[in-house]
Each structure stands twice: as C-alpha cells, then as structure tokens.
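Engineer: sequence unknown, structure follows:
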C-alpha cells in the first residue's frame, strides 16, 4: 500500500503512460458494451445511437443547448417538468462543440460524454493510484467500467462529465492543489445537484489541512507547516504548482481558503439564478424539482417502494435484490472506513450515496445516480489487485460480458429515467 504521507507530484512525468493500462482496459469494456448494444438494438430494429443520444434526459440537455432554458411540459396530473431541473455545464459544452464543429447537439453530447468518460477513468485511476498504487488504480477503473449500468457512461448524460470533474477535484485535494480543487468543484456544481458532495469533500480537506497545519506549527514552534488534506509536511512551494493567474502573490496558507470559497459557487450560483428566474426565491430550484416529483425525504419513499415490492411474488425477488444492494453499499463504505481511506473520499462517497438513496426521485434511476460514487469500489479494487492477475482478469472479464448484455437489454427496455 502506498504511504499516504508521501508527497506526490501533481503532474508526474509519464502520467499518461502510467495510466495507459487503465485507460485501454476501460476503452475495451466500453467498446464491448457498445457492440452488445448495437447487436441487441439491431435485432429489435432499433437504433443504438438514438438510444445513447436522443432519448430521456439526453433530449432535455439537447433542447437547452439549442435554445436555452424555458421549455416545460405540463402533465395531465398537474406536474410540471421544467428544463430548469438540468444543470447548465453539459448543454453549454454541447452548444460550444456544435458551434465549433457544426455537429448536431446529439452528436456533440455523445462526443462530450465519450471524452468525459475517459477523463473520469483517468481521474479514478489517479485517485486510486495515489492511495493504493497503480495496480489498484487499474482495477478501480475496470470495476467502474463494468458496473451494471455502466452503459450510461457512453450516453449523452451528465454522469461521466460529473465523475471526471469530481475525481480530479478529489485528486487535487489529496495532493494539496486547493485552487484547482475548488475550481473543479465549482464546475462539478454546474453539472449536477450532487456537486454538493464535491464541495463537502473540498471543505473537509481544507479544514483538515488547517487543523493539521496548526498542530504541526504548535509542535515545532511555527517552523514548519503542512499542505494537502493528508497533512504532508513540505517546503513552502505549493503555489509553484497552482495556476499562476490565480495564485500569483497569494500566500500558500490562503490557498485552502480560496479553494473553499470557489467550490460552492457553481451550484449556489445556478440555484440562486433559478430562484430568481422562477420568482421562487433562494429555494426556487426545489420547487422545480418538486415538479418532477424529486425531493429529499431521508429515504422514506424508497423504503416504502422496497416494502411494497415485498408484498407479492415475483416482485418480492426485486425487493430482496434492492435490500441486498443497499446492504452491499453499506458494507463497501464500512470497508473503506476500516481500510482508512482518506477522509475526503469517505465524505464524498458518503454524500453521493446518501443523496441517491434518500431522494424521493424515480427509483429506477438510483443505480445511475450512484455511478459517481467510485470510492466505494476501492475496497474491491484493492482485493482484485492483491489476487493473481489471471484470476482478476477472469473475474473482470466475466462481469464485463454480463454488464454489456445487461446494458443492451436495459436500454432496449425501459431504459434509464
């Protein structure tokens, strides 16, 4: 296991070469999933590309990219589905790419998702490599790729973009790059509501760094200081690795503060803008979400949904599967605690998981909402990394095939809400 107190350069020589096995493995899994989807869709006279780029939420993002906000659908039951529920970074990138290349908004969304998924895989590798070493990093990326709903990573959805921003923000926190961490958290907050999890991680890392800095200063009479979320003792050279335009002339001790100030601006700015636009005040975004029957009830609606499944057969099997799935998530989180994952990762994955499970949204979307919680996979990645290569390859390969088949079946059925 990598020593967590060892300084790690932010841009190590050959970083891409070091991550290449993980990226190649990830690309292979995604190609397998897309091939399975193409074959399944072809057999049903459906377009796999349409399923990836022009269904469900993809259509909403494309509409925002094409004409800005202001579109809504009023349902017979009185619910109002407004495009204000969708955060602006992905449609903004779609609009920019379409303007530069002349591509359609659907094509632009697919390209953004493709590139973002690779960036996410690299970020996940960087985090896992920093904590447990390169082999565990490769395993973490492959496990993220073979998740049952991994096909969403190839859709014109915001999950891949958000995961990329979150992973690199977490890596920046772990390596003491506070302004970078805050800027990436800001962008994550413009991508999905769960950007709050990245903000929480940045704030946790900054506060932890401050406490350890004060403790180290008191113990040494102020002769040394620490930076980074893990208390790495260093010479005062942090600003040399931070964006010069943001840190020129800035005291290194203020960098965590600046990161904390930057982190919430994306999510807060969009939420306040929606409140102003709708006339609903600071909490107007919650009214928009309520129109979609989305909210946060501590998991009450989800618990009722699971309980209802248990009252009849064969739906009881689905209910039991949900209980087992939630139990597995809790067990993985506890395993991360026992393995002493960095606190910022525990805060991030815990917040993502809580927001996903405790929201009163479409219950079928919960596996998709959990995609960004990649630190939950680190205990499994470490176990795979310690096993023999052939055994790990067989396990990952078998799960990859099952995931590809399930993804093809899923999108050709009800698909992700």
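Structural biologist: Thanks, I have it. Bear in mind that the values here come from a model prediction, so they are computed numbers and not experimental data.
Engineer: Please count neighbours and contacts with C-alpha atoms only from this point.
Structural biologist: Fine.
Engineer: and the closest residue to residue 412 other than its chain neighbours, what is it in contact with?
Structural biologist: The shortest distance from residue 412 to any non-neighbouring residue, by CA to CA, 6 or more residues apart in numbering, is to residue 41 (6.6 Å). Applying CA atoms under 8 Å, 6 or more residues apart in numbering, we find residue 41 in contact with 47, 48, 408, 412.
Engineer: The third one against residue 32, yeah?
Structural biologist: No. With the criterion set as CA atoms under 8 Å, residue 408 and residue 32 do not qualify as a contacting pair; they are 10.5 Å apart.
Engineer: quick revisit: and the contacts of residue 41 as JSON lines, adding neighbour count, secondary structure and distance to residue 375?
Structural biologist: Compiled in JSON lines, the contacts of residue 41 are given as follows (neighbours: other CA atoms under 10 Å; DSSP: H, G, I helix; E, B strand; the rest coil; distance: CA to CA, whole Å):
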{"residue": "47", "neighbour count": "16", "secondary structure": "coil", "distance to residue 375": "34"}
{"residue": "48", "neighbour count": "21", "secondary structure": "helix", "distance to residue 375": "30"}
{"residue": "408", "neighbour count": "24", "secondary structure": "helix", "distance to residue 375": "26"}
{"residue": "412", "neighbour count": "17", "secondary structure": "coil", "distance to residue 375": "30"}
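Engineer: Comparison target, given below:
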C-alpha cells in the first residue's frame, strides 16, 4: 500500500507545470488501478509474444530461452559482463568488430546480478531487460497521463508493447534499459525535477550510443527555460543540465583515451563496425538496393517501419508536444535515418522513441471510447503482427537484429 501511494504521488501533477490538455486529474485510487491495468496488459502482451516465439522455436528444434538470452548483441554484452572489455574480431581490414562499441551500463548490471545471485549471465540479462521493460512502461504511462489523461496513457503503453519489433523488449538487449531511464528523465523534465532529469539522463547515456538523445532533450529544454526566464532559474536546473551528458561523454572519451584518439576513437570503433553517421547517404543506397534486388521480408519491413516513424514524427509536430519530447524523438529519428549500416536494426533503434506513438495513442483512446469493438480489432491486428513477426525475427530470420 505504501508503494502504491508513493507512485500515485509521483504521477500526480506537480505545481511546477500545469496538468495536461484535459485540465483534469483522476482520483488517486482510480489512477493506481489504471496504471496496474496498463502494466498488466503490457505484461500479457509480452508473455503472449514470448509464448508464440517459444512454440515457433520448439517447432524448429531450438531453445527459446537461449534465443532470447544469447542472440547477436546479447553475446557481446554477456562477454563484457564476464571478461570485461577487450574482445575484437578481425573480419577484414575495413571491418573490425570491437566490444568497445557497446556501452557499459547493461553489462555492469549483469555482472552485479550474477555476483549477488546464483543466476547465470543469460538469466541475469533477461531479468534486467524484463524488469526494465516494466519500469519503462510505467514511465510511458506517467508521461501519457500528464499530457493527455489515463486513456491515452494506457493506450501508449499497449501500443509500445505491440510494436512489430517489440520482441526486443523480451530479449537480453539494452533498449528496455534505455527507454526506462529516458521515460522517467523526460517525465522529470516535464514536472520540473531537474536533478532527477539530469541524473537519469546520465544513466541513459551509459546504456546505449543513442542514449545521448535524452541528454539532448534535457539540455535543449534547460536552455529554452534559461532564455525564457532571462537566466532567473534555480541551481537545480543548471546542475541537471550539467549532469545530463556526463554518462555518454565519459564513455566516449574513455574509449577515445583507450584507442589513443580522445575525441575520435569511439567513432573509429563504430566506423570499423560499418556504422557511421553520413547524413543518410548509406541508408539511401541501401533503400535503392532494397527496391531493386531485395527478396526477403526483413528489410522491406524495416523500411516500412522507418517510413512510418517519419510520418508519426510529422503528426507529433502537428500536435505541438512539449519541447523535451520533440527533441528526444527528433534526435533518435535523426540518428536512425542518418546512420549507415545495419539497416535491419533501424526499427530496434526506434523502440525507445515512444513519443512518436502519442498521436496513435490519442486516436486509439478516442476510438476505444466511441467504438470499443473497433479498438479491440485494431489491437488484435497489431498483436497478431507483433507476435508473428517477432517470432520470425528471432527464430527464422538469419539476420542480426
């Protein structure tokens, strides 16, 4: 009961900024029940997706937990957790895979869990990812509640759990961890809790390369507030803004120091992985190849999801959302569109960009109020796509996510 009251108090609008467009706040007990319902639906969606994946894996003679815990990037994170940094694969002179490309927070958490519990690395990685996904879903609900009320908040959580690539939220990957820190950092900005915003942005920056988007949102919003108030802001805002980029910058500089090039070392590591920011030239070349020669489902689906993200960002702009959400989503989208290499992974890179779903969540919530069966059909169709495509990605598609 104490935890429920604490969470209700956290979700209640603070005096720093006004409530969302509805201008109303629900009673605390009602809000707690709705949060529980939203999280319950999210967990149900992910468990059902995992069950479909498990059935597919067993039908093909594979082990579902191994696929979820030790596929592709997961093996790199587990290696770092067990042995530290230092693994390098030389495939050819211009293609060298170094574990320095992977940020340290997730493997550090895995190592901590395996040290303190009898769990192995794979089980620890899944436990952290699953817990982070639930924390992230609660953060999405908090943001949605503040901006548009309970119905939109619940719809936002459900939609995030039913994205075509949401199977990643059930894997030993870092997207759930980043989204958890990002969602609560953005909520802290919306409610004027600048120290929390900066501290959570620091942790987001240690989770993934695109975690810098959280720091960008905090910094741009802080700069806007400083200009708007003509410098008359609290020391908490200055401190939060200073904290926000520390995690990301610290790791990038550490890798640079280790490689002998303080500012460019990390980006050289990424270049040798075949990943670099080239303002979209590499992506355009891949799309051209895709349209002319591709004969598999994976890459066209990735192209469709990325194109949908661009449309959703345009819709988000038209809704005039709070500045931190706009900056955060825009930076994630820019990194995804402007980066070359690993085109099949671009939908995964966009999983943390949950504000893009706000226009859809508002539409779904409105449909649920006016025509509940229509909303149920839409949700069912999304669930079928999510579960089936997720099983295909992990079990059948022979391409790293």
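Structural biologist: Arrived safely, thanks for sending. Quick caveat: nothing in here was measured; it's all calculated off a predicted structure.
Engineer: Over to whichever residue in structure 2 pairs up with the residue nearest to residue 412 of structure 1. Which of the three states is it?
Structural biologist: Superposed on structure 2 with TM-score structural alignment, residue 41 of structure 1 falls opposite residue 57. Three-state assignment for residue 57 of structure 2 (DSSP: H, G, I helix; E, B strand; the rest coil): helix.
Engineer: Tell me the counterpart residues of the helix or strand containing residue 126 of structure 1 in structure 2, please.
Structural biologist: Assigned by DSSP states H and E, residue 126 of structure 1 belongs to helix 105-132. Residues 121-148 of structure 2 are where helix 105-132 of structure 1 lands when matched by TM-score structural alignment.
Engineer: How about stretch 377-384 of structure 1?
Structural biologist: By TM-score structural alignment, stretch 377-384 of structure 1 lines up with residues 357-364 in structure 2.
Engineer: quick one on the thing from earlier: how close does the residue nearest to residue 412 of structure 1 sit to residue 78 of structure 1?
Structural biologist: For residue 41 of structure 1, the distance to residue 78 of structure 1 (CA to CA, to the nearest Å) stands at 35 Å.
Engineer: Over to residue 411 of structure 1?
Structural biologist: 28 Å.
Engineer: repeat for residue 300 of structure 1
Structural biologist: 23 Å.
Engineer: When these two are compared, which one has more neighbours?
Structural biologist: A direct count of neighbours by other CA atoms under 10 Å for residue 300 of structure 1 and residue 78 places residue 300 higher, at 13 against 9.
Engineer: Map the more buried one onto structure 2.
Structural biologist: Match for residue 300 of structure 1 (TM-score structural alignment): residue 281.
Engineer: Its match reaches residue 341, doesn't it?
Structural biologist: No. With contact defined as CA under 8 Å, residue 281 of structure 2 does not reach residue 341; the gap is 10.4 Å.
Engineer: the strands in the stretch 1-150 of structure 1, which residues?
Structural biologist: 72-74, 80-82 (DSSP state E, counting those that start in this stretch).
Engineer: Make CSV out of those and add distance to residue 370 of structure 1 and mean neighbour count.
Structural biologist: Listed next are these as CSV, based on distance: least, CA to CA, whole Å; neighbours: other CA atoms under 10 Å:
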stretch, distance to residue 370 of structure 1, mean neighbour count
strand 72-74, 27, 12
strand 80-82, 23, 18
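Engineer: Just send the ones you listed back as TSV, with distance to residue 267 of structure 1 too.
Structural biologist: Shown next, in TSV, are the strands of the stretch 1-150 of structure 1 (distance: least, CA to CA, whole Å):
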stretch	distance to residue 267 of structure 1
strand 72-74	21
strand 80-82	18
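Engineer: Of these, which is nearest residue 93 of structure 1?
Structural biologist: strand 80-82 (20.1 Å; CA to CA).
Engineer: So which bit of structure 2 is that closest one matched to?
Structural biologist: With TM-score structural alignment as the criterion, strand 80-82 of structure 1 aligns to 96-98.
Engineer: Run the chain-centre distance for that stretch.
Structural biologist: Stretch 96-98 of structure 2 sits 24 Å away from the centroid of its parent chain (CA atoms, centre = their mean, to the nearest Å).
Engineer: now do stretch 308-328 of structure 2
Structural biologist: Worked out by CA atoms, centre = their mean, stretch 308-328 of structure 2 lies 16 Å from the chain centre.
Engineer: End to end on it, go ahead and measure it.
Structural biologist: Note: stretch 308-328 of structure 2 ends 17 Å apart using CA to CA.
Engineer: Matching residue 291 of structure 2 against structure 1, which residue comes up?
Structural biologist: By TM-score structural alignment, residue 291 of structure 2 lines up with residue 310.
Engineer: Surely its match and residue 319 touch.
Structural biologist: Yes. Counting by CA under 8 Å, residue 319 is a contact partner of residue 310 of structure 1 at 5.5 Å.
Engineer: And the two? Which one has more around it.
Structural biologist: Set residue 310 of structure 1 next to residue 319 and count neighbours by other CA under 10 Å: residue 319 wins out with 20 against 16.
Engineer: Can you tell me the closest non-neighbouring residue to residue 177 of structure 2?
Structural biologist: Per CA to CA, 6+ apart, closest to residue 177 of structure 2 is residue 132, 5.2 Å.
Engineer: now that neighbour: how far from residue 184 of structure 2?
Structural biologist: Distance from residue 132 of structure 2 to residue 184 of structure 2, counting by CA to CA: 12 Å.
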